[in-house]
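1. Fold the following, please.
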Amino acid sequence: MRSAGTTIRGGRGWSGPCSHRPSLGPLRASPVDVAAFAKQTRSSRLVPPPPKLRGEYGSNKRSYVEEYDVREAETLAETDMVSPVVVAKIIESLAIGHFQELSGDRSDVPRSAEMKDLDLTFMLSRITFSFADLPSTSDTIEAETCFKPQKVSFKRDFAVRNKTAGGAAVAAATSTYVLVNFKTRKLSIAPKEMVDQYADFSTKDSSILGASLPRKGKLASLSPDDAEVCSSYVVEASDIDLNGHVGASVYIHWILDSAVAQGQRLDKISSLDVEYKQECFLGERIQCLTRSQDAEDGSGREIDHLVQTEEENVLLRARSSFHA
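-> Take a look at the predicted model:
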C-alpha cells in the first residue's frame, strides 16, 4: 500500500520547518508541510515489509537468506527508487524469518520453547546501517543474515543485495538484540543451554555475508537545549508491534522524516546509526529533535537525532549521514 504523499495520518502528526521546542498543541499539518514532504517520499510509516519470495539457509547453515518482491514497495517521490525505510523493514523481517526457522515458532514474534517458559522476548537495542545504491521497484532484492548468541545480547549482521544488478550492494547492517522479560520488561540473561542449542547455526565470522559491515560510532549527547524540534507525533495503535511497544522501523521512519525536514534527500543517505533507550507506548506524544552539521571529511551532512516523549523521556539517539 502506498500513501499519496506524506507520513501524516489523520492530522495526528506533522513534519515541516524545524523550530525551537514549540508546544505540541493540536498536531495538525498545514498544506505547506505536506507539500514539502511530498517532494521526498510517498511513504507511510505503517506500510508492511515487502512480501517474501523464498527463504532458506545458506550452504553451511550459518546464515539465512530471503528474497523479496519490492514491486509495490514504498518509493521516493517522482521515482521508482525504493525508500530506505523499505530496506529497514526487510532487515527487520529477515531477522524474524531466520528465528522462525531456528525456533520452529512461525508467529510474528517467534520465541523458542525456552524463551516461552521464561517469558523472554527479543528487543532491538542498537542497529547501524550503511547504504550503497537503493534499488528500484523493477529489481529483485536478496537479504542475508547471520548471528551470534550471547548471555545477555544476540549480535546479528545483515547484507542486502540487488540480484538484478548482479548482486550489487544495497545496504549492510550490524545490530544487537537483548533478551527482555515480557512481563517485567527487564533485561534477562539467556540460559547456557539456550545459547548452546544454536551452536550449529551461528557464527562469529560475519565475512560469510560477503559485505563490508558498518561500525557503530559514538552518538552525540544531544539535549533539547541544543537541538530543534522537527516533527511530532501521537503514537497510534498501528504503530505498536506484537511486543506491545512502538515497532523499531516506525522510529526509523520518524528519524528520516526529521532528516527530510532538515532539507536532506533520502536517495543521498549513506548511513544511519540508532540506539534504542526506552520503550514507547500507545497514545504517547513524541518529539523528534535534530542538530545538523557538515561532515568532518566534507563529504556531506550529518544529523544528530533525539527522539523523546513530551515529558522528555529519551527513547533513542541516532545519527544519519547524507552524501553532498
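
2. Could you use CA atoms for every contact and neighbour count after this?
-> Noted.

3. Now Phe158. Nearest residue, chain neighbours left out?
-> Thr145 (4.5 Å; C-alpha to C-alpha, 6 or more residues apart in numbering).

4. check which helix or strand covers the one you found.
-> Assessed by DSSP states H and E, Thr145 sits inside strand 140-149.

5. Give me the contact list for that strand.
-> Residues outside strand 140-149 that contact it (C-alpha atoms under 8 Å, 6 or more residues apart in numbering) are 62-70, 90-91, 94-95, 98, 135, 154-164, 195, 198, 202-204, 206, 209.

6. how does it look with 6 Å?
-> Outside of strand 140-149, the residues within contact range by C-alpha atoms under 6 Å, 6 or more residues apart in numbering are 63-68, 154-164, 195, 202-203.

7. How about stretch 311-324?
-> 268-278, 299-308.

8. Show me those residues that map onto strands.
-> If you go by DSSP state E, the contacts of stretch 311-324 have 269-276, 300-308 in strands.

9. Provide a list of residues in contact with Asn181.
-> Asn181 sits next to 119-120 when contact means C-alpha under 6 Å, 6+ apart.

10. The residue nearest to Phe158 and Asp33: what is the separation?
-> Between Thr145 and Asp33 the computed distance is 38 Å (C-alpha to C-alpha, to the nearest Å).

11. More neighbours: which of these two?
-> Remark: of Thr145 and Asp33, Thr145 carries more neighbours, 26 against 17, as counted by other C-alpha atoms under 10 Å.

12. And the buried ones among the contacts of stretch 311-324, selectable in ChimeraX?
-> Burial among those is assessed by 16 or more other C-alpha atoms under 10 Å; the matching ChimeraX selection reads:
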select :268,269,270,271,272,273,274,275,276,277,300,301,302,303,304,305,306,307,308
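
13. Would you mind getting the angle between the strand or helix carrying Tyr251 and strand 269-276?
-> Assigned by DSSP H and E, Tyr251 belongs to helix 248-261. For helix 248-261 against strand 269-276, the angle by axes from the mean of the first three to the mean of the last three C-alpha atoms, to 10 degrees is 130 degrees.

14. Run through the neighbouring helices and strands of helix 248-261.
-> Under the contact criterion of 3 or more C-alpha pairs under 6 Å, 6 or more residues apart in numbering; DSSP states H and E, helix 248-261 touches no helix or strand at all.

15. Could you figure out how far it is turned away from strand 300-309?
-> Going by the same axes, to 10 degrees, helix 248-261 is angled at 130 degrees with respect to strand 300-309.

16. I have a second one here; can you model it like the first so I can compare?
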Amino acid sequence: MMRVMAMKMSVAASSSSTSLHLQRPWPVKKEEALLATAAVSYARKGEVRGLRAMVSSGGSVGGGGGGNGNIRVSVDKVNGRKVNGVVHGSESPLSLGKGIALVGDDGGGGMVSVNAFKLGRFVEDIHVYRQNFVIRSYEIGPDKTATMETLMNLLQETALNHVMSSGLASDGFGATHEMSLRKLIWVVTRINIQVEKYSRWGDVVEIDTWVAASGKNGMRRDWIIRDYSTQQIITRATSNWVMMNRETRRLSKIPEQVREEVKPFYLDRKVFFDGSCVNEKIDKLTEDTAEYIRSGLAPRWSDMDVNQHVNNVKYIGWILESVPLHVLEDYHLTSMTLEYRRECRQSNLLESLTSMTTSEAHEDTVTINSRKAELGSTHILRLQEDKAEIVRARAEWQRKKYI
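-> Sure thing, here's the model as predicted:
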C-alpha cells in the first residue's frame, strides 16, 4: 500500500480531547489556525482506502493546556461565500458519515470516512438532496460562463451523490444493492434542461434533486439549480431513466425488490409547471435535410464511464461540432432536449448532423424565462458506418446579451 500526501489544512482547537472532526480542506482564520496535514492511502487501481489527518504541532491552540487538543475544522466560507454543501453541527446530513479522525501527541491518527467529503445533505426529510458547487475555471467556456456540459456534469454528480448518501448505493455506478445483485444499471432515455442564466467563474450554485416514478418501469429525476447568493432559480432539468442488464445490454423491467428500495425516496413534484417541457417528437435528420454535417468524431478512452459506454454528457460536445461557429459565438443555449436511442462504445466512429431554424418557426416555444427563442436547431448523432442513431436532440438559442 502506498501513502501519498494529499493536502494541508488549518484547524481550530477548543478543549483537551484527542478527536479531530474534518469538514473542509480550506484554511480558517489565521489567528485560529493550527497547521495539520492529511494523507490518503491508495490500493491497486487507485482505490482510496482512507484519509488520515496528523497535527504537526504538539500544543493546543487558544486553550492554555499543552499536548492534546480537541480539534475541529469549521471552515464554512471562501471569499465570504458558503461553498460545496457546508453544513453546521446539528445540520450534519446523512451524507457526511462519521468524519472522525483520532490524533495524539505523536502525530498519529485514525482514519476519516471518505463519506465525510460527500458534501451534500438531505432537505425536506429524505426526499430532496441538496449540494453546492463553485464554478471552477476549467468549467467555463470562451465567454467566461459555465458550459452546457458543465451544467450536465453537475446534475449527474448531484444525482450520484444522492444515491450514495441515501444508503442505497452498492458497487454499481448509481445502482442500488438489489440492482447490483441482478446485474442491473440505470440508463437515461431522455433529458431536458432549460437555462435562464449561466453562472460565471467563482459563482456558487445550489442544486436540488429528487426522484419519482415514471410509468410502470421507469424513473424520473428532476433538478433545480439556484444562484446561491440570490436564490434565483437559473436552471431546471428533468430526465427519464430505465434499467438495463449490464451484461446482456438489454432493457429490463424494474424488479419489485428494487421498487421497494427506491419508493420511500419518491417525491411527486414536477420541476416544470407550465407545460414548457413536453415529450414532443424530435424530427429525424438525414443528409438531405441537414444543413451541416461533421464526420469522423471518435470517442476516446476518457469519454467512457464505469458502465463501459460513452458518458451521456459527452454527446453534447459532439452535437455542437456541427453547429455553425457564429451561432456558438453569439448565442447561448437556453434549452436542450436529448433523446438517447442506443449505446456508443469507444470503437464507434460518429457523425453529427444539424439543421438550424429561425424564431419564426418556433413562435409557440417559450423558454422558462418567457423569452422566445431566437434560433432553434435539430440534431442527430449517429454511427458513421451504418447510420444507426445514437442521439436525437432539439435546442433553442438566445443572443448572449440577453442571458
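
17. that older thread, against Arg49 of the second structure, how distant is whichever residue in the second structure pairs up with the residue nearest to Phe158 of the first structure?
-> Aligning on TM-score structural alignment places Thr145 of the first structure opposite Thr209 in the second structure. Separation of Thr209 of the second structure from Arg49 of the second structure (C-alpha to C-alpha): 29 Å.

18. same check, this time on His332 of the second structure
-> 42 Å.

19. Same check on Val258 of the second structure?
-> According to C-alpha to C-alpha, Val258 of the second structure stands 29 Å off from Arg49 of the second structure.

20. Please say which of these two ends up with more neighbours.
-> Taking neighbours as other C-alpha under 10 Å, Val258 of the second structure and Arg49 compare with Val258 leading, 18 against 15.

21. Let's verify that one: helix, strand, or coil?
-> Secondary structure, DSSP: H, G, I helix; E, B strand; the rest coil: Val258 of the second structure is helix.

22. Enumerate every residue touching it.
-> Applying C-alpha under 6 Å, 6+ apart, one finds that Val258 of the second structure lies in contact with Glu178.

23. what do we get in the first structure for it?
-> In the first structure, Val258 of the second structure lands on Met194 (TM-score structural alignment).

24. What of Gln398 of the second structure?
-> Aligned partner of Gln398 of the second structure by TM-score structural alignment: His323.

25. can you check Val327 of the second structure too?
-> In the first structure, Val327 of the second structure lines up with Gly263, judged by TM-score structural alignment.

26. roughly how far apart are its match and Thr75 of the first structure?
-> To Thr75 of the first structure, Gly263 of the first structure is 18 Å away according to C-alpha to C-alpha.

27. just Gln262 of the first structure next, same as before
-> Relative to Thr75 of the first structure, Gln262 of the first structure is positioned 20 Å away (C-alpha to C-alpha).

28. So between the two, which is more surrounded?
-> Using other C-alpha under 10 Å as the criterion, Gln262 of the first structure and Thr75 rank with Thr75 on top: 25 against 18.

29. follow-up on the earlier one: just checking, which of the contacts of strand 140-149 of the first structure belong to strands?
-> If you go by DSSP E, the contacts of strand 140-149 of the first structure have 64-68, 154-162 in strands.

30. Can you report how many residues lie near the residue nearest to Thr37 of the second structure when sequence neighbours are not counted?
-> In this structure, Thr37 of the second structure finds its nearest non-sequential neighbour in Lys8, 4.6 Å apart by C-alpha to C-alpha, 6+ apart. Lys8 of the second structure has 16 neighbouring residues, counting by other C-alpha under 10 Å.

31. Is Lys8 of the second structure part of a helix or strand, or is it coil?
-> Relying on three-state DSSP, one would call Lys8 of the second structure strand.

32. Surely it touches Ala39?
-> No. Look at Lys8 of the second structure against Ala39 with C-alpha atoms under 6 Å: they stay out of range, at 9.2 Å.

33. do you know how far the residue most central in space within the second structure is from Asn217 of the second structure?
-> Centroid-nearest residue in the second structure, with C-alpha atoms, centre = their mean: Glu157, separated by 2.3 Å. Distance, Glu157 of the second structure to Asn217 of the second structure, by C-alpha to C-alpha: 24 Å.

34. what residue of the first structure matches up with Gly120 of the second structure?
-> Match for Gly120 of the second structure (TM-score structural alignment): Gly55.

35. thinking that match is in contact with Ser63, fair?
-> No. Between Gly55 of the first structure and Ser63 there is no contact under C-alpha under 6 Å: 11.0 Å.

36. For the two, indicate the residue with more neighbours.
-> Ser63 (22 against 18).

37. The nearest residue to the more buried one once chain neighbours are set aside: how many residues sit nearby?
-> Leaving out its chain neighbours, the residue that sits closest to Ser63 of the first structure by C-alpha to C-alpha, 6+ apart is Cys146, at 4.5 Å. For Cys146 of the first structure, the neighbour count with other C-alpha under 10 Å is 28.

38. Am I right that Leu154 of the second structure is in a helix?
-> Yes. Under three-state DSSP, Leu154 of the second structure sits within a helix.

39. Which strand or helix spans the residue nearest to the centre of the second structure?
-> Using DSSP H and E, Glu157 of the second structure falls in helix 148-166.

40. one step back: what's the farthest-apart pair in the ones in strands among the contacts of strand 140-149 of the first structure?
-> Phe154 and Asn162 (26.8 Å; C-alpha to C-alpha).
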